[in-house]
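Undergrad: What follows is a predicted structure for the sequence shown.
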Amino acid sequence: MNISQIRYFMAVVETGNFTKAAERANITQPSLSAGIKRLEEDLGAALFERGRGAALTPAGARFLPRARVMLQEWTAARRELRQARPARQRLRLGHMPGLPLRGLSSLLGGFAASQPDVALETLEAPPATLRRRLELGRLDAALLLLPDSAGDTALPLFRQRYRLVVPARHPLAHRASVRIAELHDQAFVIHPDAAVMPMSEQLFAQHNARPRIVGKAESDAALLALVEAGLGIAIVPHWLSHSEAVASLSLPELKLYHRIGLLWQGEPGPALSLLTAYAAGHTWSMAETPIGH
């Protein structure tokens, strides 16, 4: 006996018809009839007079009040247990564009699967927007470049280094490294708002190297696409430099790297504490350099 069979029985009693009862239960009439038959077998008594439509037998009439109680108890039990469930905790997480997609999706997907009671809401936006939303309390945390002053309100996750990428058939493609001075008058494509730009511009100025800017992009991924198309060369995060369509070179003078991790304000709430604990043990792909390595 199961609760569906009790529902089938009550549907027949209340509609007075097996066909209408099947429609109410949203099943076929043969399935409903089979369910009633199994219920009768479990009870050891016929509940309906065969050949007389939905007329109850004496045994069916005696079973009717008990069936009502069973359904009422089932409904009450479900309501009570659902009300006893803890409310889902809301976690609003921002992340900046250009993060390693495989590592990001693994982090967010793995956390969501491990914490079904946390309602995760995500927002991709420029770092300045994310920091502003953190200040206004519109985000609980953000995944972005960490300032040196973050202190106890940040969790570093990995280091982002930078590489020079050139088209596969570029004259420099066979090199393992290149000096800044050698890049004078080279055709460059740039992401003007990239975090690496201030340091790279300073290095080029120090070495009297003036690259020719032939293209601009609004993301590092778009920048890589321009290099793959042969338009120019570019400086990109190292995890983007593994494309088969480009060659990757180190820039010895560019010793810059950025820490990427979670940033929040004040004391983390329960949901954020769960995320930081999960993120601290998250394994990023080999394209990133975990903090501490």
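TA: Yep, that arrived. Bear in mind that the values here come from a model prediction, so they are computed numbers and not experimental data. Residues are numbered from 1 along each chain as shown.

Undergrad: from here on, contacts and neighbour counts on C-alpha atoms
TA: Will do.

Undergrad: Please name the nearest non-neighbouring residue to residue 100.
TA: With sequence-adjacent residues excluded and distances taken as CA to CA, 6 or more residues apart in numbering, residue 100 is closest to residue 239, at 7.0 Å.

Undergrad: Just give me the neighbour total for residue 181.
TA: 16 (other CA atoms under 10 Å).

Undergrad: So which residues of the stretch 1-150 of the chain form strands?
TA: 89-95, 118-124, 141-145 (DSSP state E, counting those that start in this stretch).

Undergrad: which element follows the last one toward the C-terminus?
TA: Proceeding C-terminally, strand 141-145 gives way to strand 154-160 as the next helix or strand, assigned by DSSP states H and E.

Undergrad: and the nearest residue to residue 86 once chain neighbours are set aside, what does it touch?
TA: Distances taken as CA to CA, 6+ apart put residue 117 closest to residue 86, at 7.9 Å, once the chain neighbours are dropped. Residue 117 makes contacts with 86, 87, 88, 89, as judged by CA atoms under 8 Å, 6 or more residues apart in numbering.

Undergrad: what about versus this one:
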Amino acid sequence: MRLDQLQSFLAVAETGSFQAAAQRCGVSQPTISRQIQALEDNLGIQLLHRSSRAKLTVAGDLFLRRAYRIWQEWQAASAELKAMQHGQQHELCIAAIHSICRHFLPTLLPRFHQSFPQMQLRVTALGSDRAVKVFQDGLVDLIIVMGDRYLFKQSEWVIEPLYSEPVQILMAAQHPLACHPTLTWEALAQYPHVVFKDGYGMRRLVAEEFARRNLPWQPALELNTPDAFIAVIRESDMLALLPRSALKDALDDDTLVIRHLDAKVAPPDRQVLAITTRDRLNLPPMAQLLTLIRQQASHESCFS
């Protein structure tokens, strides 16, 4: 069954005439007749009595109610798709790592809202692995995650590097290592660490750096938000290796200090990526959001 056949049937049922139906649909009367005949052949039953005035058969009357619903659903779907193409979809969902939700997105989302005031934004803070999973499942439109070699890429994905940032060491101001401006991995191996939970890219990065040097790593406490890291570090002799953006709240805290790894042994910078799909790039809201994200990323890069 084709939609033009359905449209012809509805037009004949409403007008009672093949000629009037042809005028309404903008086609010839023989075209209407062929479409009705094809529809009846497809369904295997006669829908209309052919007489001076076209009348519905019992089967035609039963089918009419269903036909109206199908046509209305098609029209609604078409309208929704056209609205989406013009940037009028109802919501846009983002999943991002915690430091992005805390410091990166708050400055740009109000500007996005000015361009699309009727759109609801849904932002969820997740670890990189979990964010990728919900993106694969089609539950979000865009993710901003930490890049690493374990990232499973698909052909329809568009992956855009945003910025890179160094990994730094957070500790209490009274920590024994606080007197050193730079530190070695050997020194870090002597103390317990606050770490991200499994599924976070930063945890993998830190674990790999210790393993690569054959040094013991002491993950003593698992957390998943920068705020929680800061609260625990302030009250303990634990250490935390965190990306620069996750340490912004600690910069003006006199009870904390931030130290660097010796440049000769520093781990690779953390790379932050934005990922969406090719089809979403054609939608005005996504195009605008990515423009704002690029602008903010350029600002972040200036401080890396």
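TA: Happy to help now that I have it. Just so it is clear, the structure is predicted and the values come from calculations on it, not from any experiment.

Undergrad: Superposing both, give me the TM-score.
TA: The TM-score (TM-score structural alignment, normalised by the length of structure 1) is 0.60; 206 aligned residues with a CA RMSD of 3.0 Å.

Undergrad: Now list the buried members of the contacts of residue 117 of structure 1.
TA: residue 89 (16 or more other CA atoms under 10 Å).

Undergrad: what's the residue closest to the geometric middle of structure 1?
TA: Geometric centre of structure 1, nearest residue: residue 108, 3.7 Å, by CA atoms, centre = their mean.

Undergrad: Which position in structure 2 pairs with it?
TA: Taking TM-score structural alignment for the superposition, residue 108 of structure 1 sits opposite residue 109 in structure 2.

Undergrad: Now stretch 158-172 of structure 2: buried residues?
TA: So, applying 16+ other CA under 10 Å, buried residues of stretch 158-172 of structure 2: 158-159, 161-172.

Undergrad: Stretch 196-216 of structure 2 too?
TA: Applying 16+ other CA under 10 Å to stretch 196-216 of structure 2 flags 196, 197, 200, 201, 202, 203, 204, 205, 206, 207, 209, 210 as buried.

Undergrad: May I have the distance across it, first residue to last?
TA: 17 Å (CA to CA, to the nearest Å).

Undergrad: So what does residue 67 of structure 2 match up with in structure 1?
TA: That one, residue 67 of structure 2, aligns with nothing by TM-score structural alignment.

Undergrad: List the buried residues for stretch 238-250 of structure 2?
TA: Buried, per 16+ other CA under 10 Å, within stretch 238-250 of structure 2: 238, 239, 240, 241, 242, 243, 244, 245, 246, 247, 250.

Undergrad: now stretch 266-286 of structure 2
TA: Buried residues in stretch 266-286 of structure 2 (16+ other CA under 10 Å): 266-267, 269-277, 280-281, 283-286.

Undergrad: next one: stretch 122-141 of structure 1
TA: For stretch 122-141 of structure 1, by 16+ other CA under 10 Å, it's 127, 130, 131, 133, 134, 139, 140, 141.

Undergrad: Max pairwise distance over the residues you listed: which two?
TA: Largest separation among those by CA to CA: 127 and 140, giving 14.4 Å.

Undergrad: what separates the longest helix along structure 2 from the chain centre, distance-wise?
TA: Across structure 2, the longest stretch assigned as helix under DSSP state H is helix 58-85. The chain centroid and the centroid of helix 58-85 of structure 2 are separated by 31 Å under CA atoms, centre = their mean, to the nearest Å.

Undergrad: Okay, buried residues for it please.
TA: Quick answer for helix 58-85 of structure 2 (16+ other CA under 10 Å): 60, 64, 67, 84.

Undergrad: ok, for the second one, nearest residue in space, not its chain neighbours?
TA: Counting by CA to CA, 6+ apart, residue 10 is the residue found nearest to residue 64 of structure 2 once chain neighbours are left out, at 7.3 Å.

Undergrad: which other helices and strands contact whichever strand or helix holds that neighbour?
TA: Per DSSP H and E, residue 10 of structure 2 falls inside helix 3-15. Here helix 3-15 of structure 2 touches helix 18-25, helix 29-43, helix 58-85, going by 3 or more CA pairs under 8 Å, 6 or more residues apart in numbering; DSSP states H and E.

Undergrad: Report the separation between the alignment partner in structure 2 of residue 270 of structure 1 and residue 208 of structure 2.
TA: Aligned by TM-score structural alignment, residue 270 of structure 1 pairs with residue 284 of structure 2. For residue 284 of structure 2, the distance to residue 208 of structure 2 equals 40 Å [CA to CA].

Undergrad: List the buried residues in stretch 102-120 of structure 2.
TA: 102, 104, 105, 112, 116, 119.

Undergrad: can you tell me how far the third one sits from residue 290 of structure 2?
TA: Residue 105 of structure 2 sits 11 Å away from residue 290 of structure 2 when distances are taken as CA to CA.

Undergrad: ok, back up a step: now the helices and strands packed on helix 3-15 of structure 2 as TSV including distance to residue 303 of structure 2?
TA: Listed next are these as TSV, based on distance: least, CA to CA, whole Å:
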stretch	distance to residue 303 of structure 2
helix 18-25	63
helix 29-43	66
helix 58-85	37
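
Undergrad: Of all the ones you listed, which one comes closest to residue 184 of structure 2?
TA: When these are compared (using CA to CA), the closest one is helix 58-85, at 52.9 Å.

Undergrad: just checking, what packs against the closest one?
TA: helix 3-15.

Undergrad: Please tell me how far the match of residue 108 of structure 1 sits from residue 101 of structure 2.
TA: From residue 109 of structure 2 to residue 101 of structure 2 the distance is 10 Å (CA to CA).
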